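Chemist: for reference, the sequence and a predicted model appear below.
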Amino acid sequence: MYTTTPDGTTIAYNVKGEGQLLILLAGQANNHHWWDGIRDDFHTGRATLTMDYRGTGESDKPDMAYSTELFACDVIAVLDNLGVDRADVYGTSMGGRVAQQLAARYPQRVRSLVLGCTSPGGPHGFERGNEVRRSLAQADQGAARHALLELMYTPEWLAAHPGPYQTLGDPAIPAHARRHHLTASGTHDAWDLLPDISAPTFVVHGSDDLLNPAANASVLAQRIPGAELHIIPGARHAYFEEFRTTASRLVLDFLTTATDGEIS
């Protein structure tokens, strides 16, 4: 399905399942396929919504400045098109940054919030180390891809799961959109917004995440009123896929408890 944002951009989205809506927001420069491996975990009495960020998938790819706030506005356009007043939101990586903007700026639209492997950004966020940056910036694209895989998953999981992988970026994203996604994520700074988040919030992170250091989880949980925190031992950036049995159950239990007795 498609909708058009106030600035005229077409956004592609997909809804599966029935029940209370859970919005699943993917990582930087990724399309809705980010969630393919685990999406069905959440179809226990609820529907899921995934979308292609502007610049990815079947959405328009305007050559303009992108931001996590703009991506949040695109989510609102999708909800308006569906006629949905409120939804649960689960954002991972850059999707977690978008989810922060969404919950802080549109509190009446977010019923509960899950922030996975993400960061507040800005001077209060913990950045990846220089060694990680160098590994991803290698001129040899094969070596850079391998470095990213090792940041996403443990060696044991990679040995048992040779791919294909849906978390390494939209293979068809144009160069200008990739740059704009990088800027959007890199310039995110929600520090002043986080105390305004009123939705029940669950922060989850892998203990061994070097792509987005796990220290960011504690910062978010301390800054957001009443937020709960869970660190998954041994997990890297793609904890939600490799450790799906643990992670999906944690998220579902939180969503159920956070909205227990509430009328949708």
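Modeler: Yep, that arrived.
Chemist: only C-alpha atoms from now on, for both contacts and neighbour counts.
Modeler: Fine.
Chemist: tell me who's in contact with residue 195.
Modeler: 223-225 (C-alpha atoms under 8 Å, 6 or more residues apart in numbering).
Chemist: for residue 255, which non-adjacent residue is spatially closest?
Modeler: Nearest residue to residue 255, sequence neighbours excluded (C-alpha to C-alpha, 6 or more residues apart in numbering): residue 112, at 6.8 Å.
Chemist: export the contacts of residue 195 as JSON lines, with columns for distance to residue 207, neighbour count and secondary structure.
Modeler: Below are the contacts of residue 195 laid out as JSON lines (distance: C-alpha to C-alpha, whole Å; neighbours: other C-alpha atoms under 10 Å; DSSP: H, G, I helix; E, B strand; the rest coil):
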{"residue": "223", "distance to residue 207": "19", "neighbour count": "18", "secondary structure": "helix"}
{"residue": "224", "distance to residue 207": "20", "neighbour count": "22", "secondary structure": "coil"}
{"residue": "225", "distance to residue 207": "23", "neighbour count": "16", "secondary structure": "coil"}
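Chemist: please compare the first structure with the one that follows:
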Amino acid sequence: MSVFSQDGVSLYFELRGNGPRLVFHPGTLSDLRVHPTVFDSPLARHFEILSFDPRGIGQSNSPDASPTMFDYAQDLKRLMEHIGWQDALFIGESFGGMVLQEFALLYPQAVQRLVLIVTSSGGPGGASFPLHKYDIEAMNVEEKVNFFISAGDSRMPSSNNEQIETALYTPLRNYYKQVCEISINKPEGALCRSRQLQARKGHDTFERLPELRVGTLICGGRYDRIAPFENQKALFQQINESRLGIFEGGHHVLWQDTLIWGFILSFLKLT
């Protein structure tokens, strides 16, 4: 177990593998104890990967009452300095993609290449699904699971998910059930999760994105309700040196369309 602490923030992180340096910033409520993670992906065979639980999530803490995307970007910068990384390749999924937009604008010299997966710019480019408007913490585990599943994939109805094709529904149910159950054991978890959702609500990089001068790959899921295609298109149009790929999946497209890994790997290995 590796933990980095500074100014009251403690971040649980994992560093594994060999090869070029790659940072993977996970999405909303992601917890490295819940699989699959980036370390279960094909990328694990090609890179030295740094991933972590963002402040307040999983085994990390969140002492600030109102953290912003700037704070999350600063957390990553300090963590990189702690392990001695000056630059790296970057992948951000969902909430992680929002943080990495902010990070890349603040620290362009640190970003070799950038991959944004199922994320949004906010502002005129469109916000992601407004999770902050729902009283998620008042739901029981089954209600939370079905809420996240239906919110993230247009192939899922809002009820009777058991009738959906097992190969599609079961992995999503297993993942979210683990996330929801493991979070119960964290006394301050509800407050920390609420803080993350509020930071997500305030995210808006749209007008600044043309300032990015780093090769960027944008990946979306065809059935994603949380970060729909229109949001991916807006990112693509706003970031000058960008490419866009849409794949067969919802918000969990990384684990639903195997073609996406080869697409990402090819982009990261470009010189």
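Modeler: Yep, that arrived. Predicted, not measured: the structure shown is a model, and the values here were computed from it.
Chemist: residue 96 of structure 1: which of the contacts of residue 195 of structure 1 is nearest?
Modeler: Checking the contacts of residue 195 of structure 1 against residue 96 of structure 1 by C-alpha to C-alpha gives residue 224 as the nearest, at 13.3 Å.
Chemist: which residue in structure 2 aligns with the closest one?
Modeler: With the correspondence set by TM-score structural alignment, residue 224 of structure 1 lines up against residue 239 in structure 2.
Chemist: grab the nearest non-local neighbour of its match.
Modeler: Among residues not flanking residue 239 of structure 2 along the chain, residue 210 sits closest, at 5.2 Å (C-alpha to C-alpha, 6+ apart).
Chemist: wait, a helix at the one you found?
Modeler: Yes - Residue 210 of structure 2 forms part of a helix when assessed by DSSP: H, G, I helix; E, B strand; the rest coil.
Chemist: which stretches of the stretch 151-264 of structure 1 form strands?
Modeler: Using DSSP state E, counting those that start in this stretch, the strands found in the stretch 151-264 of structure 1 span residues 201-206, 228-232.
Chemist: where in structure 2 does the longest one fall?
Modeler: Residues 216-221 of structure 2 are matched to strand 201-206 of structure 1 when aligned by TM-score structural alignment.
Chemist: hang on, the earlier thing: contacting residues around the residue nearest to residue 255 of structure 1?
Modeler: 87-89, 199-201, 255, 258-259.
Chemist: between these, which has the most around it?
Modeler: Within these, neighbour counts (other C-alpha atoms under 10 Å) peak at residue 89, which reaches 28 neighbours.
Chemist: corresponding residue for that residue in structure 2?
Modeler: Aligned partner of residue 89 of structure 1 by TM-score structural alignment: residue 90.
Chemist: tell me the secondary structure at its match.
Modeler: strand.
Chemist: ok, and what's touching the one helix or strand residue 134 of structure 1 maps to?
Modeler: Per DSSP states H and E: residue 134 of structure 1 is located in helix 130-136. Contact with helix 130-136 of structure 1 is made by 143-145, 147-148, 210-211, as judged by C-alpha under 8 Å, 6+ apart.
Chemist: give me the buried entries from those.
Modeler: Buried subset of those (neighbour count, 16 or more other C-alpha atoms under 10 Å): 144-145, 147-148, 210-211.
Chemist: where do the helices sit along the stretch 51-200 of structure 2?
Modeler: Under the criterion DSSP state H, counting those that start in this stretch, helices of the stretch 51-200 of structure 2 are mapped to 69-83, 95-106, 141-152, 166-183, 189-201.
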